[in-house]
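[1] Sequence below, structure please.
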Amino acid sequence: MSFDLVPLSGDRAEGYRELTTQAAALVTGETDRIANAANLSALVFHSLPGVNWAGFYFFDGHELVVGPFQGKPACVRIALGSGVCGTAAASRQTQLVADVHAFPGHIACDADSRSEIVVPLVHDGTLIGVLDLDSPQPSRFDEIDRGGLEAVAEVFVNSLTPP
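    So this is what the prediction gives:
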C-alpha cells in the first residue's frame, strides 16, 4: 500500500475528511496498536503543516507512556492530570491550547512548541491513551483541527477491535 504524504491545503475540513479516509485505509485489517500508532503518527505529521510533533502516549494503568511518534525525542512518562496530555487523559476531553506557556503545569518536552492539541483515546469507557500534536506556531490548532483529529483518533480506537 502506498500513500502520497502531501501536506493538506485548501479547504481544511475537506482535507481532514481525506486524511481520515487515508487513516482508515492505512489501518484496515491491522489490530496491533503499535503498528497502527506508528503509521498514523507518520501520516498526520507529514500531512499537517506547522506541526513539530505528532504521536501517541499510552495509558499503562498508572500513567501515560510515550508510544510511536514523529518529531524530537519526547517526555517518556506523564502523570494523569499533569500537563496538556495528562489533563486530556484525566478529563477524557480534547485539550486545545493556543499558548502552552499559559497552560498551568505545561510540560515542555520541546522548547520550540507553542501550541498543542491532545485528543483522548477511549474505548468502551476505558482510557487507552492520547493522540498529541505540538506546533511551534501560537494558536496553530482550532475547532477544525479538533474535529479532524478526533475523527483520526476514532479511526485508531476502532482499529483495535477486530471486525
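
[2] rest of the way, CA atoms for contacts and neighbours
    Will do.

[3] Specify the local secondary structure of the residue nearest the centre of the chain.
    In the chain, the C-alpha nearest the mean C-alpha coordinate belongs to residue 131, at 2.6 Å (C-alpha atoms, centre = their mean). Classification of residue 131 into helix, strand or coil gives strand, according to DSSP: H, G, I helix; E, B strand; the rest coil.

[4] show me the contacts for it.
    54-57, 118-121, 153 (C-alpha atoms under 8 Å, 6 or more residues apart in numbering).

[5] if you set the cut-off to 7 Å instead, what comes out?
    55-57, 118-120, 153 (C-alpha atoms under 7 Å, 6 or more residues apart in numbering).

[6] Any buried residues in stretch 69-79, and which?
    Taking 16 or more other C-alpha atoms under 10 Å as the basis for neighbour counts, the residues of stretch 69-79 that come out buried are 69-71, 78-79.

[7] In strands only, show me those.
    Among the buried residues of stretch 69-79, the subset assigned to strands under DSSP state E consists of 69-71, 78-79.

[8] nearest to residue 159, of the residues you listed?
    residue 69 (17.7 Å; C-alpha to C-alpha).

[9] let's see this one next to it:
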Amino acid sequence: MFSLSDALPADKPALYETLAAQARALIEGEADAVANAANFSSLVFNSLDGLNWAGFYFFDGAELVVGPFQGKPACVRIPLGKGVCGTAAQTREIQVVADVHAFAGHIACDSASQSEIVVPLVAADGALIGVWDVDSPHLARFDEEDAKGMAELCRVFVEFGWKKTAAR
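    Below is the predicted model of the structure:
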C-alpha cells in the first residue's frame, strides 16, 4: 500500500528508487492521465527538499501547455526551443541547470527559482508527450544523480501513468 508518510532514504539513488516504487503504486491502477500527473506532481513536490515547483508541460502538437503541478502559478504556454522546458522538449535531452539566470532564454515564471531540471517525456513510439519540470529556489540544487533519478521517475510515469485521456 502506498503511503507518503513512509520514511524516505537519505542517499539519492535509494531515495529515487523508493519514489519510483511509490509513484508506480500511486498511478498504476488509474486510467486518467490528468489524475496520474496531479498525484505524481504532489508525490515528488512533497517528498524532495528544496523545491518550489514540480509539474508537467504537455505537448499539444504545436507547443508545451502547462499540466498538473505543485507550486505557484506557472507560464501557460512554452514554444519548443524556448527556455529550459522548450529546449528539453526540442532536443529530447535532460536539462540540468545550476543557475537559471545563466541559461540563455530562461523563462522566469517564478522569480524565486534559481535552478531547474527538465526531463523530456517521450512515448514508446517516439512521440513527444511533453516535459517534467522541477524548480528550486537554491542554486545548483540538481546534479547528475537527480537527473538519473528523475529520468527513472519519468519512465515510470510514461509507462504506468500516461494514458490517452490526457489528450482531451
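
[10] Please work out the TM-score for the two chains.
    Laid over one another, the chains give 0.95 as their TM-score (TM-score structural alignment, normalised by the length of structure 1), with 162 aligned residues with a C-alpha RMSD of 1.6 Å.

[11] picking up where we left off before, looking at structure 2, which of the contacts of residue 131 of structure 1 hold up?
    Mapping the contacts of residue 131 of structure 1 onto structure 2 (both residues aligned by TM-score structural alignment, their matches' C-alpha atoms under 7 Å) leaves 55-57, 118-120 still in contact.

[12] Can you pick out the most distant pair from those residues?
    The most widely separated members of those are 55 and 120, with 12.0 Å between them, by C-alpha to C-alpha.

[13] Among these two, which residue is more densely surrounded?
    residue 120 (28 against 25; other C-alpha atoms under 10 Å).

[14] ok, so what distance separates the closest residue to residue 101 of structure 1 other than its chain neighbours from residue 130 of structure 1?
    Nearest-residue entry for residue 101 of structure 1: residue 114, 7.1 Å, with adjacent residues in sequence omitted and distances by C-alpha to C-alpha, 6 or more residues apart in numbering. With distances defined as C-alpha to C-alpha, to the nearest Å, the gap from residue 114 of structure 1 to residue 130 of structure 1 amounts to 19 Å.

[15] These two: which is more packed in?
    Neighbour count, other C-alpha under 10 Å: between residue 114 of structure 1 and residue 130, residue 130 has more, with 27 against 21.

[16] Please name the residues that touch the more buried one.
    56-58, 85, 89, 118-121.

[17] Among the contacts of residue 131 of structure 1, which are located in helices?
    With DSSP state H as the criterion, helices contain residue 153 from among the contacts of residue 131 of structure 1.

[18] Pipe the contacts of residue 131 of structure 1 into JSON lines and attach distance to residue 45 of structure 1 per row.
    Formatted as JSON lines, those follow (distance: C-alpha to C-alpha, whole Å):
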{"residue": "55", "distance to residue 45 of structure 1": "8"}
{"residue": "56", "distance to residue 45 of structure 1": "12"}
{"residue": "57", "distance to residue 45 of structure 1": "15"}
{"residue": "118", "distance to residue 45 of structure 1": "14"}
{"residue": "119", "distance to residue 45 of structure 1": "15"}
{"residue": "120", "distance to residue 45 of structure 1": "18"}
{"residue": "153", "distance to residue 45 of structure 1": "14"}
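
[19] any idea which of the contacts of residue 131 of structure 1 is the one closest to residue 7 of structure 1?
    Taking the contacts of residue 131 of structure 1 together and measuring to residue 7 of structure 1 by C-alpha to C-alpha, the closest member is residue 55, at 16.9 Å.

[20] quick one: the strands in structure 2?
    Secondary structure of structure 2, counting by DSSP E: strands at 53-59, 63-71, 77-79, 95-97, 115-122, 128-136.

[21] can you state the direction angle for the fifth one and strand 128-136?
    Computed by axes from the mean of the first three to the mean of the last three C-alpha atoms, to 10 degrees, the angle separating strand 115-122 of structure 2 from strand 128-136 equals 160 degrees.

[22] what's the mean distance for strand 115-122 of structure 2 versus structure 1?
    After superposition onto structure 1, the average distance of strand 115-122 of structure 2 to its aligned residues comes to 0.2 Å, using mean C-alpha distance after the TM-score superposition for structure 1.

[23] Please work out which residues outside that strand touch it.
    Outside of strand 115-122 of structure 2, the residues within contact range by C-alpha under 7 Å, 6+ apart are 84-85, 88-89, 92-100, 128-142, 151, 154.
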